[in-house]
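**Student:** only geometry, no sequence info:
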């Protein structure tokens, strides 16, 4: 395994980490369950190969009530019985938003409509911001080879 290239960029720019954490705090108060947000964070981080965020997302999901079955199987959520319809909708949206360039219609109507069935506009906003912040952290950690467990 290669070593870290440099410290996390958000830690090097004054106020950047605090701004990201403030946004994370605002998201947490918007009405989406912390477990759903953590599972979404975990899934996006798995897709992006971000070790620190996968480790942190798994721990966060467990802290917020996700069982080991959910945490262990989030990458295969479609093939397992351990996720609610709401969680499935959030995970589908997470995958589409994280993989924007993988298809011409980045977030297909059926994915959006399913999420909108389970979340109101404020909750959708929180979920989208959660996915965006997760992807931001992933894009800071992965290229600089941040290591899990070194927070």
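**Tutor:** Arrived safely. Remember, predicted model here, so these are calculated numbers, not experimental data.

**Student:** all contacts plus neighbour counts: C-alpha atoms, from now on.
**Tutor:** Fine.

**Student:** Which of the helices or strands spans the residue nearest the centre of the chain?
**Tutor:** Nearest to the mean C-alpha position of the chain, by C-alpha atoms, centre = their mean, lies residue 41 at 1.8 Å. Per DSSP states H and E: residue 41 is located in helix 34-48.

**Student:** for comparison:
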């Protein structure tokens, strides 16, 4: 598959700077990098964004994630490899990503489960990672970016 164009965030340098600043803020939150990688991967799987799935797996492996766990992210509910905290983050990711499937999106119960495991800074990082991943998923799928290309 050939990309329709270069990723728009790469064409508009101010967009890239803004995105980099968001990533920097996420990174400074103290949130476990593995959790952020799982969030990124799950949202990308839901949205069918092959470059983000490819890049997410690569990045997760660099952050110490295992092949076994990465193979089970799509079926995390049936897996015993994820902690309660990771499950709460993955559930929030699914709810926030599948907005069209559920008008209430992130329910109070989903939010409370995540808030039981993460403080406000960590929740902020997780929510920003979900939003940023969904942005990239939409940019990449709209412009047909191929899997294998990373930033």
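**Tutor:** Happy to help now that I have it. Please read all numbers here as calculations on a predicted model, not as lab measurements.

**Student:** returning to that earlier point: residues contacting the residue nearest to the centre of structure 1?
**Tutor:** 53, 54, 57, 130, 131, 134 (C-alpha atoms under 8 Å, 6 or more residues apart in numbering).

**Student:** how near is the second one to residue 47 of structure 1?
**Tutor:** Residue 54 of structure 1 sits 10 Å away from residue 47 of structure 1, taking C-alpha to C-alpha, to the nearest Å as the criterion.

**Student:** Check the third one too.
**Tutor:** Shown here: residue 57 of structure 1 relative to residue 47 of structure 1, a distance of 13 Å by C-alpha to C-alpha.

**Student:** Then the fourth one?
**Tutor:** Residue 130 of structure 1 sits 15 Å away from residue 47 of structure 1, taking C-alpha to C-alpha as the criterion.

**Student:** who's more crowded, these two?
**Tutor:** Neighbours were counted for residue 130 of structure 1 and for residue 47 using other C-alpha atoms under 10 Å; residue 130 has more, 23 against 16.

**Student:** Which other helices and strands does the one helix or strand the more buried one maps to contact?
**Tutor:** Taking DSSP H and E as the definition, one finds residue 130 of structure 1 inside helix 121-141. If you count contacts as 3 or more C-alpha pairs under 8 Å, 6 or more residues apart in numbering; DSSP states H and E, helix 121-141 of structure 1 packs onto helix 16-28, helix 34-48, helix 51-63, helix 85-98.

**Student:** rerun that using 10 Å as the cut-off
**Tutor:** With contacts taken as 3 or more C-alpha pairs under 10 Å, 6 or more residues apart in numbering; DSSP states H and E, helix 121-141 of structure 1 sits against helix 9-12, helix 16-28, helix 34-48, helix 51-63, helix 85-98, helix 109-118.

**Student:** ok, the counterpart of residue 95 of structure 1 in structure 2 to residue 22 of structure 2 distance?
**Tutor:** Counting by TM-score structural alignment, residue 95 of structure 1 lines up with residue 94 in structure 2. Distance, residue 94 of structure 2 to residue 22 of structure 2, using C-alpha to C-alpha: 21 Å.

**Student:** Please apply the same query to residue 135 of structure 2.
**Tutor:** 12 Å.

**Student:** All set now, cheers.
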